[in-house]
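[1] sequence and predicted structure, then a few things I'm wondering about:
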Amino acid sequence: MANKDRQQNYTNDNKPQDYYEQEYQRQLDEFNRISGAGGQRVQQIDEGVNDFDDYYDAGYPDDHTQGTAQSYGQGSRSSSDHSGSYRESTPRRQTQSRQTSRPQNGQSKQRGSGKSAKSNKTSAQRRNNDLQFGKNNKSRNDQTNKKCKNKVENKKRHPIKTFFKVLIIILLVVFILANVLIWRYIGMVNKVQRGQRTNTDASMNSSDVRNILLIGSDTRNADERGRTDSMILLSINSTTKEITMTSFMRDMYVNIKGIDADGNDIDTWSKLNAAYVYGGAELLMDTIEYNFDIAVDDYVYIDFLSFVDIVDAVGGIELDISDEEAEGMKPPMAEQNKLLGNKKGTDYLDKGGKKLLVNGNQALAYARLRYVGNADFQRTERQRTVITKIIEKAKSSDPLTIDKFAKASMSHLTTNMSQTQLFALTYKAIFSMNYEIKSMRIPDDDSYSYGTSSDGQSILEVDFEVCKALLRKDIYNQ
């Protein structure tokens, strides 16, 4: 009976009815059959509802809200099966979307007008809502995935980025502090104007070598222009990575040629240490450059008493002192104690020893000692030893000690270099800390003889050509 009703309802005036209406009617008939004859039969379609879509749309929100598992359209027939066999179909929402693709003719065409318009509008709104909902989900998923991906990448990059950030900050802070300290130290130096030079065309001249003349004197300041007891040419060779300290003996008989302190031309022969008396540091530089054919770029003047503060700033230095030297240090130390305001006998050594830790007062007496050993030859050697020991001690000191050393050194210096030149030289000195330090003496043992000047002074007669060759080899590596 049910099959007959379904076949009768399937066609009307040889036109197919709506598939979903048929399916609904089939399930309704099936329900009435199962419920039995004694039960009240369910009406086919409620009054006022002539379209199955309207009925479905009206019922869908409630079913969806209540979480109904049943989907309208499940158990629908295959389009090729009219004998009552069924297969599992897709959920109602997907079946609803396929409804738009089946042929619309006959009675089904009329369902697009009238009350069905409301149903179509409701379905369209629902589809739009579904699409919007899906779109929003996709957007949120994309954003979430992107954030997760970025978090993973950040976790991978975080240690490296942090390391380089910290490194850059540390280097920047160190660079700023270093520059501030350098300018601070440079500000302590006594800078004087450059005097007039006449001899500046020496053949031993290279951009890789910077020659600075260190002038030491027993006078209290550079304006007194006393005789210079120490003249050491400090040569920094950036090619060979060497620093060479060359002591020029004070008693060498040389041609002093240039301009004197009064601005007059001078051309005379005398001891080298007299050049400073005649015309100051500029005439001394001109004299060395003219006689030995080596460029002398600038000078730094320091009085001997400054060594006391400099050595004490680095905590003293270690020296090998013989018993004879320990005894010979007492006369110069007695003079120093008087100048320094110390009690008589302060810092005297009873005997010598190996690697004795001496203070500034003792180190200065050792450097000034002249009458023990080979007179002035050995004294210049002691002076270079003291300077080398100071540099080595400063290089291995802690930052606070280096700060004390820099302040003690800079505050006692007088130079003709500008502030900018001092700044560049300080940077060069920092990068030269690991350079090999060498020392030599002019004249060496094979390039001089003893003589007497016209006024009866003992002098050293020098073989200038041998001395030039020695300078060229040891300083310029030529």
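    Cool, the structure landed.

[2] use CA for all of it now, contacts and neighbours both
    Noted.

[3] any idea which helix is longest in the chain?
    Among the segments of the chain that qualify as a helix by DSSP state H, the longest is helix 115-186.

[4] output the contacting helices and strands for that one.
    helix 52-65, helix 399-410, helix 419-431 (3 or more CA pairs under 8 Å, 6 or more residues apart in numbering; DSSP states H and E).

[5] how about CSV for these, with distance to residue 232 and mean neighbour count added?
    CSV is the format used below for the helices and strands packed on helix 115-186 (distance: least, CA to CA, whole Å; neighbours: other CA atoms under 10 Å):
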stretch, distance to residue 232, mean neighbour count
helix 52-65, 101, 15
helix 399-410, 17, 18
helix 419-431, 17, 14
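
[6] including distance to residue 12, could these go into CSV?
    Output for the helices and strands packed on helix 115-186, formatted as CSV (distance: least, CA to CA, whole Å):
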stretch, distance to residue 12
helix 52-65, 17
helix 399-410, 107
helix 419-431, 106
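
[7] which one of those helices lies closest to residue 140?
    helix 52-65 (23.7 Å; CA to CA).

[8] which residues are in contact with that closest one?
    20, 21, 24, 49, 115, 116, 118, 119, 122, 123 (CA atoms under 8 Å, 6 or more residues apart in numbering).

[9] one more structure, for comparison:
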Amino acid sequence: MAKKTEKPVQRVKRTGKKSKKYAWIKWVVIAVVVLLIAAGAGYAANFIDLFNQSHSGDLDKDDLGISSDSEALQDDGSTDIVNIALFGVDTRTQGEKTRSDSIMILTVDKKHNKIKLTSLMRDTYVAIEGHSNTKLTHAYYYGGPQLAVKTINQNFGMNITEYATVNFQGMAEIIDAVGGVEIDISEAERQNANISIQEQAAYGMEPDYIEKAGLQTLNGTQAVAYARIRYVGNADFERTDRQRKVMEQLFYKALDMNPLQYPEFARKLLPYVETSLDIGEIMGLSTIMLRDVSMEQLRIPMNEHLIGSGSIRDSSGGSCLNVDLEAATKTIQEFIYDDVDPNAPKESSAESSQKAS
């Protein structure tokens, strides 16, 4: 499997209302972050009413595979750093079993005034309890968010107890609600996205095709099709890049909305969201949005985490990403809890000694 050279961590400081240096956030992040914005915007009563109308799903907190090894978690047990699992799914009917097409860890880090997004590639080869080792994405299909969260915790030493899920149909509605997103699309991407748009039309979405390549504002249907492209460039590696581009635009356009628009935005968003978070937890997390918050993101696996060619077959013959999970876990823990940038230049022994003296 080809390895793509890229920096898996990017960071952005939001310096103004119309800042053009956007951090990326992928698909389902908006499902939680906009809830935080709405909760912190002074519309608590309206928000609670809207939230109660959405479908919430509880997790069995005693069966989430959380490690008892505090050193592995590197967590001081405070609420300054909270992790939430985020899933993007493609369900067409109520109760339909589905894989999680997008998997992330959202970290609300009040200790460092940051929101951190750790993207877990769907094809990562992991152990799923009760099933054979296979792609991470299958956990959601086998056991919904309960097993999906448990699988993340068990394979990456995490302590996640909450989740949020949003489906792709909802993403089109949300993107339209902020007026679309600006994307520079290549001709190959345009053609592939239009094939996806044609497929979406069969499920009732408006077949609004992208007419030209280049920098332009994509509407919800077009942006969802663009973010789902898998067969242009380096497969899922570039697919996650596209999803990040869409979400960086979406997140900051939501932040830049007039606060009076938040309740209507939340109204459009909530029908597509399922979450275990209750209103009190959301209100508690929302205070970080009132700070001068910056955003950082990490893609797992990084290139250095891949074993050999980076490819391995599961028992069904499916191609998976062969990942050094121990090394990947160490990177995630340091990124989330120690605020370490995995791409920062490593100090030489001489430099370290000079600083110490």
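    Alright, I've got the coordinates. Everything numeric here is computed off the predicted structure, so don't read it as measured data.

[10] so whichever helix or strand comes after the longest helix of the first structure corresponds to what in the second structure?
    Using DSSP states H and E, the helix or strand that follows helix 115-186 of the first structure in sequence is strand 190-191. Under TM-score structural alignment, strand 190-191 of the first structure corresponds to residues 55-56 of the second structure.

[11] quick one: the matching stretch to the first structure mean distance?
    In the superposition against the first structure, stretch 55-56 of the second structure averages 1.1 Å from its aligned positions (mean CA distance after the TM-score superposition for the first structure).

[12] got a list of what residue 351 of the first structure touches?
    Shown in contact with residue 351 of the first structure (CA under 8 Å, 6+ apart): 322, 323, 326, 327.

[13] next one: whatever residue of the second structure lines up with it from residue 197 of the second structure, what distance?
    Residue 351 of the first structure maps onto residue 212 of the second structure when the alignment is built from TM-score structural alignment. Distance from residue 212 of the second structure to residue 197 of the second structure, counting by CA to CA, to the nearest Å: 14 Å.

[14] quick one: residue 197 of the first structure is in a strand?
    No - according to DSSP: H, G, I helix; E, B strand; the rest coil, the state of residue 197 of the first structure is coil, so it is not within a strand.

[15] tell me who's in contact with it.
    The contact partners of residue 197 of the first structure, by CA under 8 Å, 6+ apart, come to 258, 259, 282, 283, 286.

[16] how close does residue 368 of the first structure get to residue 325 of the first structure?
    Counting by CA to CA - residue 368 of the first structure and residue 325 of the first structure are separated by 11 Å.

[17] I should have written residue 390 of the first structure there, sorry.
    Using CA to CA, residue 390 of the first structure is found at 20 Å from residue 325 of the first structure.

[18] circling back to that earlier point, lining up the contacts of residue 351 of the first structure with the second structure, which overlap?
    Compared against the second structure with both residues aligned by TM-score structural alignment, their matches' CA atoms under 8 Å, those retain 323, 326.

[19] quick one: which of the contacts of residue 351 of the first structure has the most company?
    Most neighbours among these, by other CA atoms under 10 Å: residue 326, with 20 neighbours.

[20] in what helix or strand does the equivalent of that one over in the second structure lie?
    Matched to the second structure by TM-score structural alignment, residue 326 of the first structure sits across from residue 190. Using DSSP H and E, residue 190 of the second structure sits in helix 187-201.
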